[in-house]
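# kindly return the folded structure for what I paste below:
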Amino acid sequence: MLNRMLAALFWAAGLVFFCVNVGASELPDFTGLVENNNAAVVNISTTQKLAAGNAQQQLPEGFDIPEGSPLDEFFKHYFGEGGPGGMPGGPDGEPGEAKSLGSGFIISQDGYVITNHHVVKDADEIVVKLQDRRELVAKVIGSDKRSDIALIKIDATDLPTVKMGSSENLKVGEWVLAIGSPFGFEHSVTAGIVSAKGRNLPSDNYVPFIQTDVAINPGNSGGPLFNMQGQVVGVNSQIYSRTGGFMGLSFAIPIDVAMKVADQLKSGGRVARGWLGVQIQDVTRELAESFGMKKPQGSLVSKVLPKSPAEEAGIQVGDVITEFNGQEITTSSTLPPMVGMAKIGESFKVKLIRQGHVKEVTVKVGALPDEDEPVIAGTEPGASPVNQRTGISVANLTPELRKQFDVSANGVLVQEAKPGPAYDAGIRRGDVILRVQDQLIRDTKHFEELIRSLPKGKSVAVLVQRRGGSLFLAMKLKD
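Next comes the predicted model:
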């Protein structure tokens, strides 16, 4: 009995030892990758002159260190009172300087470097520090805010360069590695895996980000993301954080996108993107029900801009775009990057759902305008009685208000929004209701008649205009 117990214990110990060794042997070795690529990664420091009275201490964007905390004391010890991202300005009334740090990587032997737009934005001087300790002043060749990519140039030759990979071939769960200068600590290396691909963030409609759990902190911005073959697959851009420090969610710009932008910046100093001329939003479960769709999918068109490629192709408000150039549109965020990278002037097939029927149109992609559409404000006339079914009061639009709200011949203005079905749907005071289901709202009388005829317990699509933009909301009447 004792012999059997001892044998079992030795067997179990051997199994544990075997599993530990197998697990350890499967962990990647990054040493060769780092040795081969470290020299092509650079530290970037910028200086911005501040006007008199505006000199102030600058920290990396999105980073806030509580005063008196251990981290605050650490940075004061190593970086002085200015912190890792900068230095104090001069006394009150005197000009000063703001400094910031970032990363970049060399893509050509003659000195072209890719980094982030926000790293070099508004900089009066950009200094690139190489691994051999040389510090060279760089000039901006071009910078693109929408993709957060900048191309800069230093005067040098025979420089070490990175190898380019393809972000298209990345797989979720694959090991990746970042090299950069977090908080100014040059050539820091962190590793993790690809958490997701094609992430679209609210402030970045034209970039399908790579999400990773690689530790990225202020100062890493603009640095390269490598795959295990030592190829650059992304440009580290931003993190999701509640503290300013790393919390496990990092986002990198796909290198395929970054290189297309860099090529345009190098040849012309600016980036041209494809454009349809529509405002879009996600299709919720309630909106899908109101449109007679089996499941929420696609990009719902909430506004078609006049004289735009979409208007010329016959795309209408209320259409749900489900395919662009044969590629499926699962959510609204997947459409802008596809259109943005489409060749301007070429025609593409667009599949859409209109009033429950599948249609296909051909659209000739235009060029995205340089400036966003301005926000339109306005004032409201006197209040009208609250509609009991919706919980809102509406008023007709005067010619002056139509001009202010950029509404041509239909719509009513929401004067008051009390708790009820309309408020629950997201309708607020100051919204202009343009349409309910497929009916354009002519005036308050037409709106009241239409509301009375709507069924209860079923979602209906309400198109509203708010601050110059249009969106659909799903309203469900209870009574």
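
# drop to CA atoms for contacts and neighbour counts, all remaining ones
Noted.

# show me which positions of stretch 108-128 end up buried.
Neighbour-count burial for stretch 108-128 flags 108, 110-121, 123, 125-128 (criterion: 16 or more other Cα atoms under 10 Å).

# mind checking the end-to-end distance for that stretch?
15 Å (Cα to Cα, to the nearest Å).

# residue ranges for the helices of the stretch 151-300 of the chain, please.
Assigned by DSSP state H, counting those that start in this stretch, the helices in the stretch 151-300 of the chain fall at 255-268, 285-290.

# what's the longest one packed up against?
Meaning helix 255-268. Identification of packing neighbours for helix 255-268 by 3 or more Cα pairs under 8 Å, 6 or more residues apart in numbering; DSSP states H and E yields strand 135-144, strand 149-154, strand 231-239.

# I have a second one here; can you model it like the first so I can compare?
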Amino acid sequence: MMRHTLLASTGAVLAVILSIAPVGAPLGVAAALAQTPGFQGLPYDARRGVFTFAAGLDASLPAVVQVTTLGQSRGPSSAGEPKPAQGGSGVIIDAANGIIVTNNHVVENGQKFTVDMIDGRLFDAVLIGSDKATDIAVLKIEAKGLSQVETVDSDTLRTGDLAFAVGYPLGLDQTLTMGVISGLNRSGLGDAIEDYIQTDAAVNSGNSGGPLLDSRGRLIGINTSILSSGMGGGNDGIAFAVPTRIMMFVVDQLRASGEVKRGQIGVALGSLTAERARDLGLNIVRGAVVYDAAPGSPAEQAGLRPGDVITRIQNRPVANAGSVQATVGIARPGATLPVVYLRGGREATASMTVASSDPVAVRVGVSAGMARGLT
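Predicted structure coming up:
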């Protein structure tokens, strides 16, 4: 199934490229076009006479590793090595220091971690730190001759860009699948800090923690979950990745201190629904409804009050409450966040200075599932 997905996607790309050449023109015409101004960069290997993305991806594939997490055995048979608990993928982002990024859920509750390289080498890894809210974890290995990926800003992505998922799915060796960026800024799937990249590149069990790459082999996200309609949890062409914008914020803090410190603005939010929009007299269904602002909080000081609908924060559109949580969740205390909101149908602006996070999440009395904890 994964092979069919890859071939179908590649075929679509080749159809577009070949359509550049006149009907009936030999393949050599397409090759010539690839060398002309305006068509430079087409993924064509003139020596072999094939279209390929291998040149852009070759340098990155050795940086993709398999991560095995071993959990502590329990009961009478607990003596000896921990037994394998779960596995996933990871990617080296700093070869000199052996730094690997993976998912928190790949390493969660693990007692020992091993990393398999594509060249056959096996290393023990040390967990530097993990962050459940973003599902990011950082491992470190001591090794020479490592490769690393180039990381780019995920905010430069556009829907329709090509994307490649790399990992070790379903017990297979390293596997590459191709698709497109299906959507950006996806959130509202849970209570985590979510601002996902959505892609239709085939992602399955074992891909977790592996990289999502652009067509030049550069890291744009970390594959973390899929949305599946089947009972078996198989691939349905809807996968999500943590963007590098969030990943690097978390990784930098984990490497510096082993933990992530976030700010907060002291506001309880709910996603704007069609029903709530009608109650507020609005003709939009994208935004975050303010349910409460804590006394003395940045939100209250900025003038926000119950019933306001936040539509933009830090110049980013707000689709739902998760959009605000994702922005605040990677804002450092002291940072200033510009906010655009609606009150009584009229647009207003404010600025909030992010405060240090409160260790206790506070919820307000609203319908279940409607409001998140104080952000």
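
# skipping its backbone neighbours, what lies nearest Arg285 of structure 1 in space?
Leaving aside its chain neighbours, Arg285 of structure 1 sits nearest to Pro296 (5.4 Å; criterion: Cα to Cα, 6 or more residues apart in numbering).

# alignment lookup: the one you found to structure 2.
Counting by TM-score structural alignment, Pro296 of structure 1 corresponds to Val285 in structure 2.

# got it, and Ile255 of structure 1?
Aligned by TM-score structural alignment, Ile255 of structure 1 pairs with Thr244 of structure 2.

# pretty sure its match sits against Leu157.
No. Using Cα atoms under 8 Å, Thr244 of structure 2 makes no contact with Leu157, being 10.7 Å away.

# neighbour count for the two, which is higher?
Higher neighbour count among Thr244 of structure 2 and Leu157: Thr244, with 22 against 17, using other Cα atoms under 10 Å.

# contacting residues for the match of Ile255 of structure 1?
Contacts for Thr244 of structure 2 (Cα atoms under 8 Å, 6 or more residues apart in numbering) come out as 151-154, 219-222.

# and the helix or strand containing Ser302 of structure 1, how far from structure 2 on average?
In this assignment (DSSP states H and E), Ser302 of structure 1 forms part of strand 299-304. Strand 299-304 of structure 1 differs from its equivalent in structure 2 by a mean of 1.6 Å after superposition (mean Cα distance after the TM-score superposition for structure 1).

# what stretch of structure 2 does the helix or strand following that strand fall on?
Once the chain leaves strand 299-304 of structure 1, the next helix or strand it forms, by DSSP H and E, is helix 309-313. The aligned range for helix 309-313 of structure 1 in structure 2 is 298-302, by TM-score structural alignment.

# ok, and what's touching that stretch?
265-267, 293-294, 350-355.

# among these, which ones are in strands?
Among the contacts of stretch 298-302 of structure 2, DSSP state E puts 267, 293, 350-353, 355 in strands.

# most neighbours of all those residues, which one?
Neighbour max across those (other Cα under 10 Å) = Val267, 28 neighbours.

# residues in contact with the counterpart of Glu174 of structure 1 in structure 2?
Alignment note (TM-score structural alignment): Glu174 of structure 1 maps to Asp161 of structure 2. Taking Cα under 8 Å, 6+ apart, we find Asp161 of structure 2 in contact with 180-181, 214.
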